Structure formats: structure tokens, C-alpha cells
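> coordinates for the following, if possible.
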Amino acid sequence: MLLAVVLLYVGAVLGVNGIWLVGQARAAEDVERVPAHAGTGAGESAEVPASVGGRGAEPAAARRERSPVLIQNREVAVLNIFTGFVGVVIALIFLVQGAVGNNLASVRSGGFILLFAFTYLWVAFNQYLDAGGRAFGWYCLFVAITAIPAGIYTLQNANGNIALIWLGINWFLWAILWGLFWALLALELPIARLTGWLAIVEGIATAWALGFAVLIGVFSF
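Here you go, the predicted model:
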């Protein structure tokens, strides 16, 4: 049940982070268009996109501020801190239970949860500090690599349990997403919009939906 709570919040806030990333990518694209049209003559105003101040259009900065997908960094950071804190607390519960009862399964659950918790806390601190995120990108690569054998192990030990099969498939999907974050932040590839949309889809389809289904008793681990 505790794992379901983590998944519920991880999924919901992952979706919000995806919306934030899409908004940041859109804002960056708008800013990049401005110099290309600077100094455009009156006769050329028809070629200027409305988003960057064509004739009769609102200024690009005002349009960006009004966009529902443009979320401030510190707003998202609050959600990330809360989700990371929930993950740390539940991970510690599993780790203590595993240490006291010599239960490897509990320790394993705690360790896996900390991968997510640390991800959210790191993103939150980066958003507050306005850090570049390259180190976080390399962290994402190692998590992506870790997620692949984690998925294989989960599927091999699912024994027909639908929730565990779903969770095992999710590990592979999360590996792809973490890999994209590595490419975006460490390699600085222009894939922010793609990464954001995938974060939204995976946040809903993997973590949030599975956590909610377990909490209402449709499935169980």
C-alpha cells in the first residue's frame, strides 16, 4: 500500500513537471524567434508570427505569461520537494522494516523508491538555484541503466500478478524517460518538448494510474 502512495504522488507530480517542461520549451522557442524578426519593416509585418508581436498581436512576453503551461520554477519546486519528502519517508520505513526483519524485499523497495525521491528533490533544488542540471543529467543516465534490470527482475518474479507486471513494464518506460533527461541535460539535445510530453503521458499511465488502482483495491502487489 505504501508503494501505491508513492506511485500516486510520483505520477501526478511527474505530469506537472512535464507540463512545466513543455511550457519552458515553448517560452524558449518564442524568445528565439524574436531576433529573427527584429527590425522587420511595415511591409513585412504579415510574416511575423503573432506570438512575437505581429501587427495587432499582443507582445510575446505577455502571451507567454498568460499561457496555462508556463509554470514558475518555484511553484513546481514546492511539489517536487513534497513528493521527494513523501518518497524519503516511505523509503525509510521500508529500509527500517527490512533491516529489523532481515527482509531483502523491503530493503529493495526502499532503495528503488529513493531513486525517485532523490530525483524529485534534485529537480526542486535545481529549480530554486537555477542550476544548469548537467550533473543531474548524468544521474538520470545511471538511474535509466538501473531501471532496466529492475524491470526484468520485477517481471521475472511477477508470478501472474497484474500490478507487478504493470510495474515491471513501467520500469522500462521510466528507463526511456530518464534516458531522455540525460540526453536533454547532459548532452543538451533540443528535446525538451518531447521529454515534457513523455513525462506527462508516463506520469499518468505508469505511476498515477497504477498507484490509484492499487489504493482503490482493483489490484494489489
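
> going forward, measure contacts and count neighbours with C-alpha atoms only.
Noted.

> the residue nearest to residue 195 when sequence neighbours are not counted: neighbour count?
Nearest non-adjacent residue to residue 195, counting by Cα to Cα, 6 or more residues apart in numbering: residue 180, 6.2 Å away. The local packing count at residue 180 equals 25, with neighbours defined by other Cα atoms under 10 Å.

> list the buried residues of the helix or strand hosting residue 180.
Residue 180 is part of helix 162-185 when elements are defined by DSSP states H and E. By neighbour count, and taking 16 or more other Cα atoms under 10 Å as the criterion, the buried residues in helix 162-185 are 163-185.

> please apply the same query to stretch 127-143.
Of the residues in stretch 127-143, those buried under the neighbour-count criterion (16+ other Cα under 10 Å) are 127, 133, 134, 136, 137, 138, 139, 140, 141, 143.

> which strands and helices sit next to the very next helix or strand once past the helix holding residue 180?
Scanning forward in sequence from helix 162-185, with DSSP H and E defining helices and strands, the next element found is helix 192-202. Judged by 3 or more Cα pairs under 8 Å, 6 or more residues apart in numbering; DSSP states H and E, the packing partners of helix 192-202 are helix 2-37, helix 162-185.

> one more to put side by side:
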Amino acid sequence: MSSVGLLYVGAVLFINGLMLIGVVPAKAAAAMNLFVGGMQVIFPTLIILQSGGDQATILGASGLYLFGFTYLYVAWNTLTGASGEGLGWFSLFVAGCAVVYGILQFTLFDDPVFGVIWFAWAVLWFLFFLVLGLGRDRLGLTTGWFTLLLGIFTGAIPAMLLLTGSYATGTVEGVVAAVIGVVLFGIAWALGRRGGVSQEERVVAPVAAAGTEGI
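The predicted model follows:
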């Protein structure tokens, strides 16, 4: 994934996380989903058209569509009031593809850090499936916090490292990234469960919005 595209993936995940935890109204997040979704469809198309048929380049660009279509789907649901089930099941497809892309980062591209990042995205999109596709509303806040945290730690931070030439990958860095990913999920889980019975009241609004207006 290009460093520029990754930066804005971080931005839209951050906004969508805030939406899921009830800080940002769904309609207020629609514009960012449109902008980034469009970018994540246009950019890989241009890359593929200019690739000269190079399979590695095409493979690298192909994963961007998964994100682009997700964010455009979110914007569509928000602006039309469509239910979230279709987006939820699409998220299951994205989660499965993300696992494959993660494996390829380890085996084909020798990039353990991005392998871990792809696996983290697989977990996140699977949570989207559970919340939107299966209606597991109790996971709404956990999903929102995990979305927000991954926007920072799998989007903004690695993008900045790439843009400044400071990115490094290897076995040690991959292990560190995996530990950070587990810790972030633990934090999201704790924040999502915080408040006991009152958590159910807090989750109603953002999950209801997610069900009708997107991630």
C-alpha cells in the first residue's frame, strides 16, 4: 500500500472509530469516507494501468480496492439510509482477503510488520462483520475503539515512517508489531466493556447508526 494512501486510511479509520463510539455522527463522517474511498479506488486503478502487466505491482495495488469499496459502501449506507447487513457480509470477504494478503507479506514480500498489520485489519473487518452482518451490538464499542486505535497504529504511524524513510521491518519488528496489536485489542476490549450495564445504553446509538449508515 502506498504511504500516502495508508495515511488517509488511518484518517478515515480514526473518524469511523469516533463514529462507532458515538462521538461523531454518522452523516458527519460520510464526506471522509467518500474522499478516501474514491482515492482508494482511483489510485490503484492508475497504478495497475501504468504497471505494464507487472504482477507484483498489480498484486500490491489490488488490496487497496478492499478499503476503497468499504469506505464507499459506508458513505452509501449513510447517505441512503440502507441497512448494514450487506456491508457486514462484505466485511467478512475483506477479512478473508486480508488474511491472504498478510500471509503474502511474510512469504512473498518479506515484510513481517505489514504482515501483522494485514492480520490486524483482518480482525477489525471480522468485527465489522459481527456487528453489522450478525447484529452483535455488544461488540459495537469494542469495534469502535479498535477501529480508532488501528487508524493510528496501522495507518498514521507506519505511513509517517514510510514517508520519512524511517520504516524498518524484520523479525524483531514483526514481533513488536504483533505485541502492540494484541495490546491494542486488549485496550479496545476493556474500553468497550467498561461501565457494566450502562455500556448497553452507550452502545445503542452508535451501533444503530452503524446498522443503517455504515461503519
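
> related to what we said a few turns ago, redo the helices and strands packed on helix 192-202 of the first structure as a markdown table? Include distance to residue 74 of the first structure.
Compiled in a markdown table, those are given as follows (distance: least, Cα to Cα, whole Å):
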| stretch | distance to residue 74 of the first structure |
| --- | --- |
| helix 2-37 | 11 |
| helix 162-185 | 19 |
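
> to residue 89 of the first structure, which of these lies closest?
Across these, residue 89 of the first structure has its closest neighbour in helix 2-37 (9.9 Å, Cα to Cα).

> what is that closest one packed up against?
Using 3+ Cα pairs under 8 Å, 6+ apart as the contact criterion, the secondary-structure elements in contact with helix 2-37 of the first structure are helix 60-66, helix 73-101, helix 192-202, helix 209-215.

> what's the angle from it to helix 192-202?
With axes from the mean of the first three to the mean of the last three Cα atoms, to 10 degrees defining the directions, helix 2-37 of the first structure sits at 160 degrees from helix 192-202.

> pull the distance from helix 2-37 of the first structure to the chain's centre.
Distance of helix 2-37 of the first structure from the chain centroid (Cα atoms, centre = their mean, to the nearest Å) equals 8 Å.

> can you tell me the SS state at the equivalent of residue 132 of the first structure over in the second structure?
Using TM-score structural alignment as the criterion, residue 132 of the first structure maps onto residue 83 of the second structure. Remark: residue 83 of the second structure carries the secondary structure label coil [criterion: DSSP: H, G, I helix; E, B strand; the rest coil].

> and what of the one 5 residues further on?
Three states are possible here, and by three-state DSSP the one that applies to residue 88 of the second structure is helix.

> with residue 159 of the first structure instead?
Classification of residue 159 of the first structure using three-state DSSP returns coil.

> count of neighbours near residue 89 of the first structure?
The criterion is other Cα under 10 Å. On that basis, residue 89 of the first structure has 16 neighbouring residues.

> actually, residue 125 of the first structure.
A count of neighbours around residue 125 of the first structure, defined by other Cα under 10 Å, yields 17.

> which residue is the nearest non-sequential neighbour of it?
With sequence-adjacent residues excluded and distances taken as Cα to Cα, 6+ apart, residue 125 of the first structure is closest to residue 77, at 7.2 Å.
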